[in-house]
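1. please find the sequence and the predicted model below.
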Amino acid sequence: MEERLLARTTIDEAKQKGEESPHENDSSSATLVVVLSTMVALCGSLCTGCAIGYTSPAQSGIMESLGLSVAAFSVFGSIDTIGGVIGGLVNGTLADLLGRKATMWFSEVLCTAGWLLIAFGKNAWWLDIGRLLLGFGNVVNCYLIPVYIAEISPKSLRGAFTSANQLMITTGVSLMYFIGNVINWRILALIGVIPSLLHILGLFFIPESPRWLAKIGKHKELEAALQSLRGENADISKEAAEIIDYTEAFQQDSERFLDLFQWRYAHSLTVGVGLVMLQDLVGSGAIVCYSSSIFANAGFPSSTGTISMAVIQVPAVALSVLVTDKLGRRPLLMISAVGTCLSCLLIGLSFSFLGFDKLQHLTPILVYIGIMGYIVAFVMGMAGLPWVIMSEIFPIYVKGSAGSLMTLVDSLCCWLVVYVFNFSMEWSSSGAITIYL
């Protein structure tokens, strides 16, 4: 009885601070079910990466086939962020009402429809609607997949497992860069639909999040899911009781969106929103989506540049996954921010050399070096860690509202960056990059 009261007191202290439960599974082992569930969830991350990387290799083919202007293609390239704004308004609510699995299933159905509309599109309207659906589905996945993985993983492995989300996003981007240079843009869209189909199929074989089951009062289902995740011979009684106690400690709280803006969540909210704004306002969307045109403007072969990006970013993300729990979130974010800043400075200066006859020959190679440095720095920290941190700093009863707010801010900032980039490049190549410093 004393242990129960002590546990409840500690939970109440965590509640006042807006923290996750201090009593979590400390097991360092990951069962086959945890690994399988994580891999299934990461299929959604792979789909997101394919959507992000699609526009760069497909740009010239789409513009030639459908006769699109720069303005029309800018709409296509950025309209996924409009879908993201819509998704950001409802993703947390959907995840709380329908559950983690059902919401992921719904988002992947939309992504599948989006890819098919792009693949078989006869005009810009088809492509724009398909891209809009992709944006909605992917922004739901960007929020929900790290949350789901964090809620099923052992505490000691949570950082590495949730960081794998960014690894798969990067793999998807690299896949599009690799094969997009040699195949038609319609076939590329059909390849993009494969991760969504795998995700839809895999969701039938993995358990629901125990924390969400506790939230809706399904304690028997919670124990069954937790037993599946921890192994048949594992004693899950203590962990199950702690999850239930922690969830009930928040039961009295309202789930209105405005409740997120209470003073006790001020620090978490500032950190979460600030990180996703930083993630976009360093120009990541512009460089990833329009890397081919950046290389072309610098006089560097686009295919060589995009393939190099595909090659270098996967090991960079893999390294970040390995060191996330050892170095910590904050040091990696600081290293990432400094690296992207210096890289943008180098790219901007390189484009300014085009105005000097004696320095023009330096522009292609320096832009190449700058973009490679930018990609490595970005994917090692700012690309994925904001979502990992978000999944950890908000308690379960405001996590849905926090996720909606963060994805909404992320989508609006990303749309601003991606939409105006082509126009700013026509105005000033150097200024278009340097502004992200």
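-> Nice, thanks for sending it over.
2. okay, CA-based contacts and neighbour counts for the rest of this
-> Will do.
3. tell me where the stretch 51-200 of the chain has helices.
-> For the stretch 51-200 of the chain, helices defined by DSSP state H, counting those that start in this stretch occupy the ranges 70-98, 100-119, 124-152, 158-180, 185-192, 194-202.
4. of all the ones you listed, which one is nearest residue 341?
-> helix 158-180 (20.2 Å; Cα to Cα).
5. closest to residue 57 out of the helices of the stretch 51-200 of the chain?
-> Using Cα to Cα, those put helix 158-180 closest to residue 57, at 5.1 Å.
6. now residue 113: how far from residue 382?
-> Plainly put, residue 113 is 30 Å away from residue 382 if you go by Cα to Cα, to the nearest Å.
7. looking at these two, which one has more neighbours?
-> More crowded of residue 113 and residue 382, by other Cα atoms under 10 Å: residue 382, with 26 against 18.
8. the more buried one contacts residue 339, correct?
-> No: counting by Cα atoms under 8 Å, residue 382 does not reach residue 339; the two are 10.4 Å apart.
9. identify the residue spatially nearest to residue 279, adjacent ones excluded.
-> Nearest residue to residue 279, sequence neighbours excluded (Cα to Cα, 6 or more residues apart in numbering): residue 382, at 5.6 Å.
10. now the helices of the stretch 51-200 of the chain as CSV including distance to residue 248?
-> Formatted as CSV, those follow (distance: least, Cα to Cα, whole Å):
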stretch, distance to residue 248
helix 70-98, 15
helix 100-119, 19
helix 124-152, 17
helix 158-180, 23
helix 185-192, 42
helix 194-202, 31
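11. do you know which of the ones you listed lies nearest residue 282?
-> Closest to residue 282 of the helices of the stretch 51-200 of the chain, according to Cα to Cα: helix 70-98, at 16.3 Å.
12. put this beside the first:
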Amino acid sequence: MPSHNGRNELEVESGPENDESTEALQNEPNISNEQNRTKYSKYSYKAILAQGLMATVALMITATNGMTAGYPALLLPQLQSENSTLLTTEEEGSWIASIHSIMTPIGSLMSGPIMERIGRRSSLLISIIPRVLGWLCISLANSHLTLLAGRSLTGIATGLSAAPALVLLAEIAEPRLRGLLVGAPSTSFSLGILLIYALSSVLPWKTVAVVAMIIPLLALILFFLLPESPLWLAKMNRKEEALKALTWLRGGSEEQARHELEVMNEQQQHNQLIDEANSSSKNRSPLLSRPILRALMVVNVFNFFQVMAGTFTIISYAVNVLQQATGGTATDTEIAVVTALTRVLLTAVACFMLLRIGRRPMTISSGLGSGAAALLLSAWLLWAPETTMFSWVPPTLVITFVIFNSYGFFMIQGLMIGEMFPARARGPASGVTCATINTTLFFSTKLYPKMTHAFKPSGLFLFFGLMTLAGTLFAHLFMPETKGKTLAEVEEHFSGPSLFWGRNNSPERRQNITENMPVRNAQNTN
């Protein structure tokens, strides 16, 4: 309730288990929103180069994830052609495409504990081992079993690397660059898809697998020259190493690095006290705290709609999906390369849009545009007259779907993982999220051939359109705006009285957050 000075006192239900935490929290001074923000010095070219170099190596890993995801799109047509040296049925092809996605959650669940124990950079280093071994198996494959083993290893590598790459980028970036750097993995992922499509259009699939080993091996060498995440080092109480790493990332400004580390330390102390006050057990996992559970729910439900909207189905089955939509009027290479190139260009532009435009308007406009394109394509395929006069309509609608999907639905996944999970639970929360995404992706990829037979192309795009619009509505109701917000402010949103964005973003609540950051009212916890 309001105190005599107009500020909200922290109230905790009385009980012997909470007395100590309550006293500590009540004696802890409030840190205002302005105090909690880091005072940033003017950008120096050294800081930009340092963060850019670190990001580039991490993005090399996400590019190889894109290569792995896009590989089946042109691999399956080669395997299923009449002159294939490894003849493959539709059922075998569905396993080759989807086994990557069922193995990825294994790596994802492992990535959380691993990155918390040995660090973000070290986790990415470890992920390179199964990736190179996987591509090696594929390059030597003379049977479906060896090919599936290779795809399984690259799937595990994708799971091991996806969350650490996003977390590393979020933790090294200055807030004004965070949207650009955390959004960049979508562009590098798309670039990896384009690269694998281009290689597969001119080289045999085994040779493509050999070439695909070059980028991860190069990243392996470069990672040894770069520091670990300063935030992780600070959490491990390796203060001197954290200061050295952050000073390098800030262009040599030790004063700025010290200030940022002080803010990190203060926030960690507050988080620890709050978790103790909100939990009857000090050993309780941070994943079970209400703000993190809420963030997990919002991120994973949206990602379910994202996957079911066909975002990744078109990547794995690009040739098949788009030839069904266009009636087979274009070649495999034309379809695959145009969609991949479109995705690269749109995600690159979107990275810079993120510096000016909020996440919510980009996601909602992306969903409305791609949903409308999918529904129009479904209607056209169902009712359009059979004539060559309008043969340009289906491919145009497909490209429109890819355009709108790319700058919002496709890339928001990485942003949500990087910006919505607080540091104390970012590792396990990111691992759980990536595992959930890829489990959903496995079922959608594995069942795609059956869906095409059951629904036909018109029904398939009707399904994509409805899932896209459902995801858009969910984003409108529940997704918080993270642009320009500190990670502590984002966490405070999920501690509010409601999951609905409108209620938690009311003027009264924004004022309350500003006055009382980052202390929470413990009565609001369940």
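-> Received the coordinates, thanks. A quick note: this is a predicted structure, and the numbers were derived from the prediction, not measured.
13. related to what we said a few turns ago, quick one: map the residue nearest to residue 279 of the first structure onto the second structure.
-> When the second structure is aligned by TM-score structural alignment, the residue opposite residue 382 of the first structure is residue 409.
14. what residue of the first structure takes the place of residue 322 of the second structure?
-> Correspondence of residue 322 of the second structure to the first structure, assessed by TM-score structural alignment: residue 295.
15. and what of residue 463 of the second structure?
-> In the first structure, residue 463 of the second structure lines up with residue 435, judged by TM-score structural alignment.
16. what is the burial count for that match?
-> So residue 435 of the first structure, with other Cα under 10 Å, has 14 neighbours.
17. now for residue 283 of the first structure: which residues touch it?
-> Contacts for residue 283 of the first structure (Cα atoms under 8 Å, 6 or more residues apart in numbering) come out as 417, 433, 436.
18. aligned to it, what sits in the second structure?
-> Using TM-score structural alignment, the partner of residue 283 of the first structure in the second structure is residue 310.
19. and its match, that's in a strand?
-> No: secondary structure of residue 310 of the second structure (DSSP: H, G, I helix; E, B strand; the rest coil): coil, not part of a strand.
20. which element, helix or strand, includes the spatially most central residue of the second structure?
-> Residue closest to the average C-alpha location in the second structure (Cα atoms, centre = their mean): residue 414, at 2.2 Å. Using DSSP states H and E, residue 414 of the second structure sits in helix 411-420.
21. helix, strand or coil for residue 234 of the first structure?
-> Classified using three-state DSSP, residue 234 of the first structure is coil.
22. contact partners for the closest residue to it other than its chain neighbours?
-> Spatial nearest neighbour of residue 234 of the first structure, excluding adjacent residues (Cα to Cα, 6+ apart): residue 227 at 7.0 Å. By Cα under 8 Å, 6+ apart, the residues touching residue 227 of the first structure are 234-236.
23. helix or strand: which one has residue 227 of the first structure?
-> helix 219-230.
24. start and end residues in the second structure for that helix, please.
-> Counting by TM-score structural alignment, helix 219-230 of the first structure falls onto residues 239-250 of the second structure.
25. list the buried residues in that stretch.
-> 239, 241-250 (16 or more other Cα atoms under 10 Å).
26. same question for stretch 428-435 of the first structure.
-> Of the residues in stretch 428-435 of the first structure, 429-434 count as buried by neighbour count, 16+ other Cα under 10 Å.
27. tell me what angle whichever helix or strand comes after the helix holding residue 414 of the second structure forms with helix 144-172.
-> The helix or strand immediately downstream of helix 411-420 of the second structure is helix 426-478, counting by DSSP H and E. With axes from the mean of the first three to the mean of the last three Cα atoms, to 10 degrees applied, the angle from helix 426-478 of the second structure to helix 144-172 works out at 80 degrees.
28. can you name the next helix or strand after helix 426-478 of the second structure?
-> helix 487-493.
29. show me what the helix or strand following that following helix is packed against.
-> Heading C-terminal from helix 487-493 of the second structure, the first helix or strand you meet, by DSSP H and E, is helix 501-504. Applying 3 or more Cα pairs under 8 Å, 6 or more residues apart in numbering; DSSP states H and E, one finds that helix 501-504 of the second structure contacts helix 426-478.
30. mind running it again at 10 Å?
-> With contacts taken as 3 or more Cα pairs under 10 Å, 6 or more residues apart in numbering; DSSP states H and E, helix 501-504 of the second structure sits against helix 426-478, helix 487-493.
31. could you dump the ones you listed into JSON lines and include distance to residue 190 of the second structure?
-> Output for these, formatted as JSON lines (distance: least, Cα to Cα, whole Å):
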{"stretch": "helix 426-478", "distance to residue 190 of the second structure": "17"}
{"stretch": "helix 487-493", "distance to residue 190 of the second structure": "27"}
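32. for residue 374 of the second structure, find the nearest of those.
-> helix 426-478 (4.8 Å).
33. report the contact partners of the match of residue 463 of the second structure.
-> For residue 435 of the first structure, the contacting residues are 281-283, 344-345, 348, 424, by Cα atoms under 10 Å, 6 or more residues apart in numbering.
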